[in-house]
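Participant: Dropping the sequence and predicted coords here.
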Amino acid sequence: MTYTKEQVSAHLNLLKGWTLVEERFIERKYIFYSFMKGIAFVDEVATISEAFNHHPLITIDYKTVILRLTSWDVGYLTAIDMKEAQQYNEAFEKMCPEERECEVEVMKNK
């Protein structure tokens, strides 16, 4: 079951750093202080994604990792997208407990 726009908005208020993009994706941009830290994070994202059997679009640009989620099969966002985004946040917080290790910037809607 897809979420309504209101449900998406309510969930995004609870998901640190995630924004609605192009009216069908949620997206978060993570900036790391080292390339290898970003790659280790992507490895963790892959493990989480396999467990959900639901995979994000991943962009790696040196020390920046951007994740985008949507439920392609239903054409919009669902509970699985929100649950998975929360697990990515938890993985990030576990990897980067101190601000000096990683830095996050939120993507702004264009």
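Facilitator: Structure received.
Participant: going forward, measure contacts between C-alpha atoms and count neighbours the same way
Facilitator: Fine.
Participant: And the closest residue in space to Val45 that isn't next to it in sequence, how far from Thr64?
Facilitator: Spatial nearest neighbour of Val45, excluding adjacent residues (Cα to Cα, 6 or more residues apart in numbering): Tyr88 at 6.3 Å. Tyr88 sits 15 Å away from Thr64, going by Cα to Cα, to the nearest Å.
Participant: ok so, going back, tell me how far the residue nearest to Val45 lies from Met36.
Facilitator: As judged by Cα to Cα, Tyr88 and Met36 stand 17 Å apart.
Participant: next up, a second structure to put side by side with the first:
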Amino acid sequence: MLLTEGELQEQIGKLDGWKLDDGAMVRKYVFSDFMKGIAFVDEVAAISEAFAHHPHITIDYKTVTLRLSTGEEGGITALDVREAHEFNEAFEKTR
């Protein structure tokens, strides 16, 4: 079920670094070197498999950008929010 605009604003306010962009949640993670970013992407892949829900991932040297939405629902759901929290936790461990 899609989150309402009010729910989206509330949840984004609780997620460090995430913002809304064209119907998706987006965050850029910056690392001190390329390999730390790649290690983070490995963690993102494992989390995504566990959730059976996969973000769009862009790697640009030391910056990894994740974009989350639920295509089947046509927007952002609670699943996206839960997964974003997990990605933030993985970032704290990886950086």
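Facilitator: The structure has been received and is ready for your questions. Owing to the predicted nature of the structure, the values given are computational and were not obtained by experimental measurement.
Participant: about what we covered before: looking at Tyr88 and Met36 of structure 1, which is more packed in?
Facilitator: A direct count of neighbours by other Cα atoms under 10 Å for Tyr88 of structure 1 and Met36 places Tyr88 higher, at 21 against 12.
Participant: Spell out the secondary structure type for the corresponding residue of structure 2 for that one.
Facilitator: Tyr88 of structure 1 maps onto Phe87 in structure 2 when the alignment is built from TM-score structural alignment. Three-state secondary structure (criterion: DSSP: H, G, I helix; E, B strand; the rest coil) places Phe87 of structure 2 in helix.
Participant: does Phe87 of structure 2 really touch Val44, like I thought?
Facilitator: Yes. Phe87 of structure 2 is within contact range of Val44, at 6.3 Å (criterion: Cα atoms under 8 Å).
Participant: all strands in structure 2, in order from the N-terminus.
Facilitator: Here structure 2 has its strands, by DSSP state E, at 19-21, 24-30, 56-60, 63-68.
Participant: So which of those strands is nearest Leu3 of structure 2?
Facilitator: strand 24-30 (11.4 Å; Cα to Cα).
Participant: That closest one versus strand 63-68: what angle between them?
Facilitator: 160 degrees (axes from the mean of the first three to the mean of the last three Cα atoms, to 10 degrees).
Participant: what about strand 24-30 of structure 2, how far off from structure 1?
Facilitator: Its matched residues in structure 1 lie on average 0.4 Å from strand 24-30 of structure 2 after superposition (mean Cα distance after the TM-score superposition for structure 1).
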